[in-house]
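In: compute the structure for the input listed below.
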Amino acid sequence: MDPVIIAGAGPVGLTLALALARQEVPCVVLDEGPGKDEPRPARTVVLHEDTADLLERLTGLPLTRAGVRWAGWRSMRRKQVTREIRFGGGAEDEHQDEPEAQDGDTAPAPLHLPQHVLTGALRTALARETLVKVAVDSRLDTIEQESSGVTAHARGPKGAWWRGSYLVGCDGPRSTVRKLQDIRFPGRTAVERHAVAALRTELPWPGEALLHRTPPWRMSGPSAGEITARPLPDGVWRLDWLLPPGKDLVTPELLVTRIRETLTGWTDDSAPAYELLDTGVHIVHHRLARRWRVGRVFLAGDAAHLLGALGTQGLDEGLRDAGNLAWKLALAWHHGPHEPLLDSYQAERRAAVAARLRATDQVLPLLRGGGGLRACLPGSGRGHDALLADGHLGRGTLGAPAVYAGSPLAPPRLDGEVPVGTPPGAPVTDVRVTAEDGTFVRLRDRLGRGALLVVLIAPGTGVWERKHWVTAGVMPRLAAAVTALPCRAELLVAESYPGAAAHTVLLVRPDGHLVTALGGVRPADLYTAAEAAVGGGAARTTAGAGAATGPGA
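Out: Alright, predicted model coming up:
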């Protein structure tokens, strides 16, 4: 069968190619550039727990060594610290300017790294993949599709025609794929503007990210009174100054003055030392493509959506697109087109991004409106700071990963369904599980392999060798139920899971979202849920039904 063609070699396109290759799907990546990225210290990415895990799993590289996990988060208004979060050991201690401190959650700190370092890691991993071909200096200009596949032409020094089974446009805001498919891209232009600088210096908060609103010193030139500082490796910081609406020119001289004023205000030093590495102006647009699929052509990343106001991370959503689409394309590539499953990509991901955009647009007037009665109400400033922290830290309606509660892949109400700490459709919590060979691994390590995960919660199994419990209790019956599923599945065992009682059975999608939780071994319910999770149809392996792996298979 023909490979999947991916137009665009940014982080989303490279991630999608790796995710497909891990599921034994060949790909061709059309890269407009020369195959490497120019270092730009001021162009950085913030990855949250799920997207950082996805990239580390695909690249096999500890990205933490290439970036910085924030030691803490600090919100300030004028001279006052209004919110402080300390990260450490996977847990947080959170303090606010309220009578009682609120407990933080257990999410790891965001990971901050230069974008060219991330794409370099992805390219290094792709270079080891025999199933992926990267065609450099190849700009897509023609797409022809029919019922059996897609033909694409790329111009360049070695212009060529490519034949593919599917084509995914990961080619950015000015997507050629989107234009060739005549897909509208409505939205808002210049929702926010930021002056950006990357510099090497020492700040009073080593390793912490800072959001400073209405600083007490006077700013030269146009300013909206909000500064963000985020640490990078080797003593480098990225600083962002929110600019007021309009098209005021940010000159190099004005930016240097702004840097000196900010560093002086933060350090009380009349001449703080710094080394300026890079500058720029970051303009945030909000747009959403009307369609994300036209036949065998899909959109992902910035080609499908633009967002990023109030600290939200557009790349996070693009990487989630790749994780969602990869396992569905892989299933269709191996077992034949399955329209409900492929349609669910747009249904799930477009709805998730639309909800994020709506949430941001609703709070933008409140946070950027410049006052009004609500701004004078007690506690309003703290509420605003909390909303902004949600966007930066990947929490709440502004930043948390999507829950596909209304997904077309959700099963009907099942008699054996029980509540656990994760609602159906949400990303599962990463816990330690026992794999097929009896070794202990993380649950998220088993994602992205094209198989559903069936997880039995069995307290006490961790202290026994696999041979002692794999044939005991409910295991033989559950293993038989997994073998009979209409799609490939892996059986895992966990000693515990948040909110789950003993003998609870979790069904998890290949992208890590929970399908359902069942109270005990219920083969009929498990089959119904698995069938719904792959679009209501069977996706059997060539070896026949029940190519299950895992304990007891």
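In: contacts and neighbour counts: CA atoms only from here.
Out: Noted.
In: which stretch of helix or strand covers W241?
Out: In the assignment (DSSP states H and E), W241 maps to strand 236-243.
In: off-centre distance for the helix or strand just after that strand?
Out: Reading on from strand 236-243 to the C-terminus, the next helix or strand found by DSSP H and E is helix 252-267. Distance of helix 252-267 from its chain centroid, counting by CA atoms, centre = their mean, to the nearest Å, is 33 Å.
In: in helix 252-267, what counts as buried?
Out: Buried residues in helix 252-267, counted by 16 or more other CA atoms under 10 Å: L255, R258, I259, R260, E261, T262, L263, T264, G265, W266.
In: how about V493, secondary structure?
Out: Secondary structure, DSSP: H, G, I helix; E, B strand; the rest coil: V493 is strand.
In: what's near enough to touch it?
Out: By CA atoms under 8 Å, 6 or more residues apart in numbering, the contact list for V493 reads V433, T434, A435, V455, L456, I457, A458, T461, P551.
In: the third one - nearest residue in space that isn't next to it in sequence?
Out: When you say that, I think you mean A435. L492 (5.6 Å; CA to CA, 6 or more residues apart in numbering).
In: output the longest helix belonging to the chain.
Out: helix 339-368 (DSSP state H).
In: in that helix, which residues are buried?
Out: Result for helix 339-368 [16+ other CA under 10 Å]: buried residues 341-354, 356-357, 360, 363, 367.
In: for stretch 480-493, same thing?
Out: 481-493.
In: secondary structure and distance to G301 added to those residues, as a markdown table?
Out: As requested, the buried residues of stretch 480-493 are arranged in a markdown table below (DSSP: H, G, I helix; E, B strand; the rest coil; distance: CA to CA, whole Å):
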| residue | secondary structure | distance to G301 |
| --- | --- | --- |
| A481 | helix | 37 |
| V482 | helix | 34 |
| T483 | helix | 36 |
| A484 | coil | 36 |
| L485 | coil | 33 |
| P486 | coil | 31 |
| C487 | strand | 28 |
| R488 | coil | 28 |
| A489 | strand | 29 |
| E490 | strand | 30 |
| L491 | strand | 32 |
| L492 | strand | 32 |
| V493 | strand | 35 |
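In: one more sequence to fold, the one below, so I can look at both together:
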Amino acid sequence: MDPVIVVGAGPVGLALSLALARHGVSSVVLDGGDGRVEQRAARTCVLHPDTAAYVSLLGGARWAAWRTERRRQVVRRTELDASTSPVHIQQYALERSLRATLEREPLARVVTGARLDELEQDAHGVLAHTRGPNGARWRGGYLVGCDGARSTVRKLLGIRFPGRTSVERHAVAALRLELPWDGEALLHHDLPGVAEEVVARPLPNGVWRLDWLLPPRGDLVTPDELLARIRGTLSAWCGEVPPYELLDTGVHTAHQRLARHWRSGRAFLAGDAAHLLGALGTRSVDEGLRDAANLAWKLALCLRRRAPDELLDTYETERRGSVGARLRALDQALPLVRGGGGLRALLPGGSRGRLELLTDGHLGRGALGAPPDYGRSPLTPGGEVAPGAVTVATDVGAPTPNVPVTALDGSRGLLWERLGRDLLVLLVAPGTRVWDSRHWLTAGLMPELATVMERLPMSAELLVTEEFPGATAHTVVLVRPDGHLVAALPGARTGDLRACVEAVRGALLAAGDPVGATDRD
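Out: This is a model prediction of the structure:
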């Protein structure tokens, strides 16, 4: 089996290579640089908890709360916990963690000094030509461009990248200091005498990232101006300027772009090569990691000839549709949030509603931040496929909650820790945690389920959970490798389980079945 060629060694390319390895697929990552990761403390990533779990991220800071203030008054304080707090980490730390993991992975190889120059495709694979110290010809089954906003892959494929430039701009600084809110992030609107908007978010080791809103287009921010912003902000918050260490500065400019297509034959786009966003706290790297999670399991199935080629079309349908919806939400929100008085007529509570909207992207909720829902995906089984499906608290196509699970060998953990490999089949069986697995492996529905699992057209892992929100005892919950709910079924309807798995692997698409078809945006 030819490897997958991944172009670009940023977080998305590295995460995709790691995800492919978890599915037993080899890959080669073409890194146009020298392999060294630039240590920029002010360049950070905010990841949703399930995304951080998917890439097995152990570092980063979780926030105890999110504070929203206007002038000098607290508008709202939102308590956060492990299931609701984002993970905030410097991008260099994320990249180093992924590289270190890949170095121990025999199915992955990172080649530095290999800049893509040309690519060719045929019915059986892709040929990539690279130049540089390690210039060569690389043959792969598929190729994925994770090479950033100026993607060479996208240009070689002739794919347009329309959108808007410089929709939002921030001055950024990373400081090591103590602030009055231990472990809490802050959005401060209308800080008197300093700025229209300041965001402070904690990082590990006593470091904070501060962002000051700037005009979308304007003059360069000089070092003296930035130092004045830092001193003015800290003085307003602390009464005087406390001791601090300035680690890094920069200006972050958010653009909004969406590639017309994310697939061209055997070549795909992911991450910033496919989309750009970041205004109002939306998360560019988080979206890119979701691209990798979505594409990896589909490539693995097709490379093993266990799924039709049509399955790969659903990558663009699901991910481009999701990011496109996020960008439309941004287009609608930006004039309301940044445009002044018109917001008062549209959002209850005037400025309070405005601050709530500003918070959504940062906390990963609402149209600006909530994880994607693939309920209208062509892979979502409808009533014709699973007529006995039942309703649970999680919508079909939405990410599943991180419930405690027990494997057949008796090992215990959380659901998100099992993502990224096989389909997951969860049997809701109250009381099983108090019994050794040997006692329930041959009881109730387990023998029948185990027999069905052996005959499924995709690899799947059978797990047991004490409870799943909204599910009754003996419900069987089917979860995709990227964590999205396929269906919930009464345990006795094991025939529907196989039908749902067939839908997930794209068998209905290959047969021309319109069930679950959706528009391409």
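In: so what number do they get for TM-score?
Out: With the length set by TM-score structural alignment, normalised by the length of structure 2, the two chains reach a TM-score of 0.95; 508 aligned residues with a CA RMSD of 1.7 Å.
In: rewinding a little: could I get the buried residues of helix 252-267 of structure 1 as JSON lines with distance to H212 of structure 1?
Out: Converted to JSON lines, the buried residues of helix 252-267 of structure 1 look like this (distance: CA to CA, whole Å):
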{"residue": "L255", "distance to H212 of structure 1": "17"}
{"residue": "R258", "distance to H212 of structure 1": "14"}
{"residue": "I259", "distance to H212 of structure 1": "14"}
{"residue": "R260", "distance to H212 of structure 1": "16"}
{"residue": "E261", "distance to H212 of structure 1": "14"}
{"residue": "T262", "distance to H212 of structure 1": "10"}
{"residue": "L263", "distance to H212 of structure 1": "12"}
{"residue": "T264", "distance to H212 of structure 1": "14"}
{"residue": "G265", "distance to H212 of structure 1": "11"}
{"residue": "W266", "distance to H212 of structure 1": "10"}
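In: farthest-apart pair in these, please.
Out: Greatest spacing in the buried residues of helix 252-267 of structure 1, by CA to CA: L255 and W266 (16.5 Å).
In: burial count for K133 of structure 1?
Out: Residues lying near K133 of structure 1 (other CA atoms under 10 Å) number 17.
In: meant to ask about R164 of structure 2, not that
Out: The number of residues near R164 of structure 2, taken as other CA under 10 Å, comes to 14.
In: my read: it touches H255, true?
Out: Yes: counting by CA atoms under 8 Å, R164 of structure 2 touches H255, with 5.9 Å between them.
In: returning to what we had before: over which residues of structure 2 does the strand holding W241 of structure 1 lie when aligned?
Out: Using TM-score structural alignment, strand 236-243 of structure 1 corresponds to residues 207-214 of structure 2.
In: out of the buried residues of stretch 480-493 of structure 1, what pair is the most spread apart?
Out: Largest pairwise distance in the buried residues of stretch 480-493 of structure 1, by CA to CA, is 20.8 Å, between P486 and V493.
In: could you say which helix or strand holds A174 of structure 2?
Out: According to DSSP H and E, A174 of structure 2 maps onto strand 163-176.
In: returning to what we had before: filter the contacts of V493 of structure 1 by whether they're kept in structure 2.
Out: Using both residues aligned by TM-score structural alignment, their matches' CA atoms under 8 Å, structure 2 keeps these contacts from the contacts of V493 of structure 1: V433, T434, A435, V455, L456, I457, A458, T461.
In: from the residues you listed, which land in strands?
Out: Residues of the kept ones among the contacts of V493 of structure 1 located in strands (DSSP state E): V433, T434, V455, L456, I457.
In: tell me the one of those nearest V294 of structure 1?
Out: V455 (35.6 Å).
In: tally of neighbours for that closest one?
Out: Counted with other CA under 10 Å, the neighbours of V455 of structure 1 add up to 24.
In: my read is that it contacts A502, right?
Out: No: here V455 of structure 1 does not reach A502: they are 11.5 Å apart, not a contact under CA under 8 Å.
In: how big is the offset of the strand holding A174 of structure 2 relative to structure 1?
Out: Compared with structure 1 after fitting, strand 163-176 of structure 2 has a mean deviation of 0.6 Å; criterion: mean CA distance after the TM-score superposition for structure 1.
In: which residues in structure 1 does that strand align to?
Out: Using TM-score structural alignment, strand 163-176 of structure 2 pairs with 187-200 in structure 1.
In: hmm, who's touching the matching stretch?
Out: Contact with stretch 187-200 of structure 1 is made by 41-42, 234-245, 250, 255, 274-288, 309, as judged by CA under 8 Å, 6+ apart.
In: are any of these buried, and which?
Out: Using 16+ other CA under 10 Å, the buried ones in the contacts of stretch 187-200 of structure 1 are 41-42, 236-243, 255, 279-282, 284-288, 309.
In: what range does stretch 420-439 of structure 1 cover in structure 2?
Out: With TM-score structural alignment as the criterion, stretch 420-439 of structure 1 aligns to 392-411.
In: count of neighbours near the residue mapped onto S284 of structure 2 from structure 1?
Out: Following TM-score structural alignment, the counterpart assigned to S284 of structure 2 within structure 1 is G314. Close neighbours of G314 of structure 1, defined as other CA under 10 Å, add up to 21.
In: what of D373 of structure 2?
Out: 18.
In: that one touches T380, doesn't it?
Out: No: in this structure, D373 of structure 2 is not within contact of T380 by CA under 8 Å, at 10.7 Å.
In: shared neighbours, the two?
Out: Both D373 of structure 2 and T380 are contacted by G397, under the criterion CA under 8 Å, 6+ apart.
In: how about Q181 of structure 1, what does it touch?
Out: Residues in contact with Q181 of structure 1, defined by CA under 8 Å, 6+ apart, are V294.
In: all the helices of structure 1, residue numbers only.
Out: Taking DSSP H as the criterion, structure 1 carries its helices at 11-22, 49-59, 115-127, 176-180, 252-267, 314-335, 339-368, 373-376, 380-393, 396-399, 466-469, 475-483, 523-533.
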